[in-house]
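Engineer: after the sequence you'll find the predicted model.
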Amino acid sequence: MTAARAGDGTANSDRRPCSATDVRGRGFSSRAALPVMEGWIDAAVAPLPPLAVPLADLAATLAEGVVLAAPVTAPGNWPPADRAARDGVAVASSDTLGAGSYNPVPLPGAVTVAAGEPMPPGTDAVLPVEAMQTDGPFVEALGSAAPGEGVERQGEGLRAGTVLLKAGHRLRPQDLGLLAALGIDVVHVGARPRVRIVLAGGPRSGPETLCAMLAALVARDGGVVELVGPLPADRAALAAAYAAPGADLLISAGRTGVGEDDVAPLALADAGGLALHGVALRPGDSAALGWAGGMPAVLLPGEPMACLTAYELLAGRAVRRLGGRDPALPHPAVPAVTVRKLVSEIGCTELYRVRRTADGMVEPVASPHRPGLAGAVLADGFVLIPADSEGVPAGATVTLRCFDGTNL
């Protein structure tokens, strides 16, 4: 499926607006399971068209996490011909038979070569400088060389058609070096989604908190941020900001709960459509999904830890999909053993912030009920407890997902 830029008015049957249920003052009658929310994102968000970028222009953008939009294959054999693998003299191996320090053998056809140079015609080995001596203009072998010794054969490194790098691969400096050596001068990479972040209603925790955190998260996932707000908790003002053209994805933070001024979901319904409001996730249970002005939208809670959780599991997935990246969590996953039980409630996915102990086990820093980012800062990562689990007993093996910058 070829994606158009979200926000261009492209027709899509999944973008039908739906009536919004007003949960203010009455609470949620139900919340969608996390896999349902993830499935909605996967169905509604398609990768943007890839970009053809000259190889010379990619070096300056590697820090931004450039990913391939299509696999790269070797255009030909590498090396394209037999070449010297070391400095020395190129010889016919048969000419060195019987050579030794007490029996120098003259090499009238020897040619001095440097590593990487093509093998001269009639030669099939490279004698190292330590195994030869010169006597005026003459070269003598002090040791024998087997056929192919000191030679990198044609196609030994790569065969034509070999897949070098898969789609979604994050380019590294060594990748650019190999592509340049192979003569590949244009690479198709994932686009950088334009992400509008709207701070709704002046988050009670302070807009600078969410602004700094969300801008960094979107940049990590390959997006380009447009920051709007903080805006007042006004339904019409928020709807206008949501529906404005020029972005590929809307992320709004704040005013998603059950308070009287929690009007963000209603504003999203006015701006396009509210698909799902409320997720069985702790923290982050008031997150919502929908459409605004033709682009997908994710509403995040204003409480910082709930906002972080909902971004990682929902909004970040949308950003990564738009840019052609792996939509799964980007955090390194390693096995760990729990020091004590992680208590959980059936029917709700819970995120536990944990740290590693001196003996390599993990213990909770803060429960999913505790707000604030301090626990996340003190933690090495998090453990997700699935909705069908009552918790994890002490001594159980869990998957620790390491926060960005945490040493494994």
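Structural biologist: Looks like it arrived, so ask away.

Engineer: contacts and neighbour counts: CA atoms only from here.
Structural biologist: Noted.

Engineer: strands of the stretch 251-400 of the chain, start to end?
Structural biologist: 272-277, 281-282, 288-292, 295-300, 333-337, 342-343, 349-356, 362-366, 381-385, 391-392, 397-402 (DSSP state E, counting those that start in this stretch).

Engineer: any chance of those strands in TSV, plus mean neighbour count and distance to E152?
Structural biologist: TSV is the format used below for the strands of the stretch 251-400 of the chain (neighbours: other CA atoms under 10 Å; distance: least, CA to CA, whole Å):
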stretch	mean neighbour count	distance to E152
strand 272-277	24	60
strand 281-282	26	56
strand 288-292	28	56
strand 295-300	28	52
strand 333-337	15	39
strand 342-343	18	56
strand 349-356	24	47
strand 362-366	22	49
strand 381-385	22	46
strand 391-392	16	54
strand 397-402	20	42
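
Engineer: nearest to P207, of these?
Structural biologist: strand 295-300 (13.2 Å; CA to CA).

Engineer: and the contacts of the closest one?
Structural biologist: The contact list for strand 295-300, computed with CA atoms under 8 Å, 6 or more residues apart in numbering, reads 6-8, 44-45, 247-254, 256, 264-265, 284, 286-291, 306-307, 310-311, 314-315.

Engineer: state the distance from the closest residue to G109 other than its chain neighbours to T61.
Structural biologist: Leaving aside its chain neighbours, G109 sits nearest to V91 (6.8 Å; criterion: CA to CA, 6 or more residues apart in numbering). Per CA to CA, to the nearest Å, V91 is found 45 Å from T61.

Engineer: quick check on those two: which one has the bigger neighbour count.
Structural biologist: Higher neighbour count among V91 and T61: V91, with 26 against 10, using other CA atoms under 10 Å.

Engineer: wait, that one sits on M119?
Structural biologist: No. Judged on CA atoms under 8 Å, V91 makes no contact with M119 at a distance of 9.1 Å.

Engineer: please compare the first structure with the one that follows:
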Amino acid sequence: MSSARAGDDPATGDPRPLSASDVRGRGFSSRAALSVMEGWIDAAILPLPPLAVPLAAIAATLAEGPVLAEPVTAPGDWPPADRAARDGVAVASSDTLGAGSSNPVPLPGAVTVAAGEPMPPGTDAILPVECIQADGPFVEALGSAAPGDGVERRGEGLRAGTVLLKAGHPLRPQDLGLFAALGIDVLCVGARPRVRVVLAGGPRSGPETLGAMLTALVTRDGGVVELVGPLPADRAALAAAYAAPGADLLISAGRTGVGEDDVAPLALADAGTLALHGVALRPGDSAALGTAGGVPAVLLPGEPMACLTAYELLAGRALRRLAGRDPVLPHPAVPAVTVRKLVSEIGCTELYRVRRTADGLVEPVASPHRPGLAGAVLADGFVLIPAESEGVPAGATVTLRCFDGTSL
């Protein structure tokens, strides 16, 4: 990958007229397949070094969605010893033989216990409260117990060395509760990448639209946002913002197309490398990949729906890899049946915004050609039509990927 300034004379370094390598003003002669862009991301980006964090600190930041960077195994058997599984009286089961409501049996060695307490020596069962009667200090059994009744045996829940959770697992309250019980007080979790989000050239949709949306998306995927801009459509200003130190990932939105003011790709080449520009994806075909200041960079279109699509399929993948998360789409995937045909163009991956009908089928809310976020807001999720497909016929089963916050 060359780091020369796109559009400059390689011999003198001076600016030169638009060349065959500069697509502005004439459209894309070719676009990389989505799989090629994904392959570049997977090859170029490795997870950041994980962090060892105390359990209490993780509990305080659980809303930020920390994920395990390494598997967690049980350090010992759980429970570590036989214990009561219910409130009652711990007894030797042999002492209760023949006991019944009409034949109370004295229990001179009975010990009252609560659920979770260790079994006293010499006992092997728990009689529930309703199966005993007390007369002062004397306790009598009104029913018999078999060995192990009401007892949780050592290691019944977990055996030492059992893998509890795998790397990449998003941590939940119940996970932290079990770890605390097991005496695990430090966890190795994925880092939270520092993500510089540059609003390039004052996106025509309004910088507040893309800024709000990208901040939420980056936070969802485990990043910490540094929002920059909107900056003017100036090649040097953008290149300086791209190359500035302090970020683990650069995401820029706007000015990625083929017009004279679409200088973001050229600025990325100035700041590092422009590896791929133009993807066979609709919406989002003007996205680009490269490096800036030594870190991965993803350029997103300025049109909001194209920006959302390219983020989910490209920038989000890059960020999730950096954060040590599963790089695939984070949206729940469920089977669904189409109401009518979803038309698609061979050679281009297309994202259809769809909603569920009253009878559980899905229908398109907006075609991949229609801009704007209104269709995404009204949709329950989206269906990806692969590049090799001419579309999906009515009545076909598709994979519906539900948008964040959408009920399955």
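Structural biologist: Nice, thanks for sending it over. Please read these numbers as outputs of a predicted model, since none were measured by experiment.

Engineer: re earlier: distance to E130 of the first structure for the strands of the stretch 251-400 of the first structure - can I get that in JSON lines?
Structural biologist: Shown next, in JSON lines, are the strands of the stretch 251-400 of the first structure (distance: least, CA to CA, whole Å):
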{"stretch": "strand 272-277", "distance to E130 of the first structure": "74"}
{"stretch": "strand 281-282", "distance to E130 of the first structure": "68"}
{"stretch": "strand 288-292", "distance to E130 of the first structure": "70"}
{"stretch": "strand 295-300", "distance to E130 of the first structure": "67"}
{"stretch": "strand 333-337", "distance to E130 of the first structure": "48"}
{"stretch": "strand 342-343", "distance to E130 of the first structure": "65"}
{"stretch": "strand 349-356", "distance to E130 of the first structure": "53"}
{"stretch": "strand 362-366", "distance to E130 of the first structure": "56"}
{"stretch": "strand 381-385", "distance to E130 of the first structure": "54"}
{"stretch": "strand 391-392", "distance to E130 of the first structure": "64"}
{"stretch": "strand 397-402", "distance to E130 of the first structure": "51"}
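
Engineer: let me see the contact set for V258 of the second structure.
Structural biologist: Contact analysis of V258 of the second structure by CA under 8 Å, 6+ apart lists 23-28.

Engineer: and those as JSON lines, adding distance to P54 of the second structure and neighbour count?
Structural biologist: Output for the contacts of V258 of the second structure, formatted as JSON lines (distance: CA to CA, whole Å; neighbours: other CA atoms under 10 Å):
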{"residue": "V23", "distance to P54 of the second structure": "51", "neighbour count": "19"}
{"residue": "R24", "distance to P54 of the second structure": "51", "neighbour count": "20"}
{"residue": "G25", "distance to P54 of the second structure": "54", "neighbour count": "13"}
{"residue": "R26", "distance to P54 of the second structure": "55", "neighbour count": "11"}
{"residue": "G27", "distance to P54 of the second structure": "52", "neighbour count": "13"}
{"residue": "F28", "distance to P54 of the second structure": "51", "neighbour count": "16"}
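
Engineer: just flag the most distant two among those.
Structural biologist: Among the contacts of V258 of the second structure, G25 and F28 lie farthest apart (CA to CA), at 9.2 Å.

Engineer: I346 of the first structure contacts R282, correct?
Structural biologist: No. The criterion here is CA under 8 Å, and I346 of the first structure misses it with R282 at 11.6 Å.

Engineer: identify the residues contacting stretch 89-101 of the second structure?
Structural biologist: Here stretch 89-101 of the second structure has contacts from 84, 105, 107, 109-113, 119-120, 122-129, 141-147, using CA under 8 Å, 6+ apart.

Engineer: what does that stretch correspond to over in the first structure?
Structural biologist: With TM-score structural alignment applied, stretch 89-101 of the second structure matches the range 89-101 in the first structure.

Engineer: end to end, how far does that stretch reach?
Structural biologist: End-to-end for stretch 89-101 of the first structure, by CA to CA: 17 Å.

Engineer: can you tell me the helix or strand for A239 of the second structure?
Structural biologist: helix 235-243 (DSSP states H and E).

Engineer: quick check: angle from that helix to strand 272-277?
Structural biologist: 100 degrees (axes from the mean of the first three to the mean of the last three CA atoms, to 10 degrees).

Engineer: who's in contact with helix 235-243 of the second structure?
Structural biologist: For helix 235-243 of the second structure, the external contacting residues (CA under 8 Å, 6+ apart) are 198, 200, 228, 231-232, 250, 263-264, 266-268, 270-272, 292-294.

Engineer: no further queries at this time; thank you.
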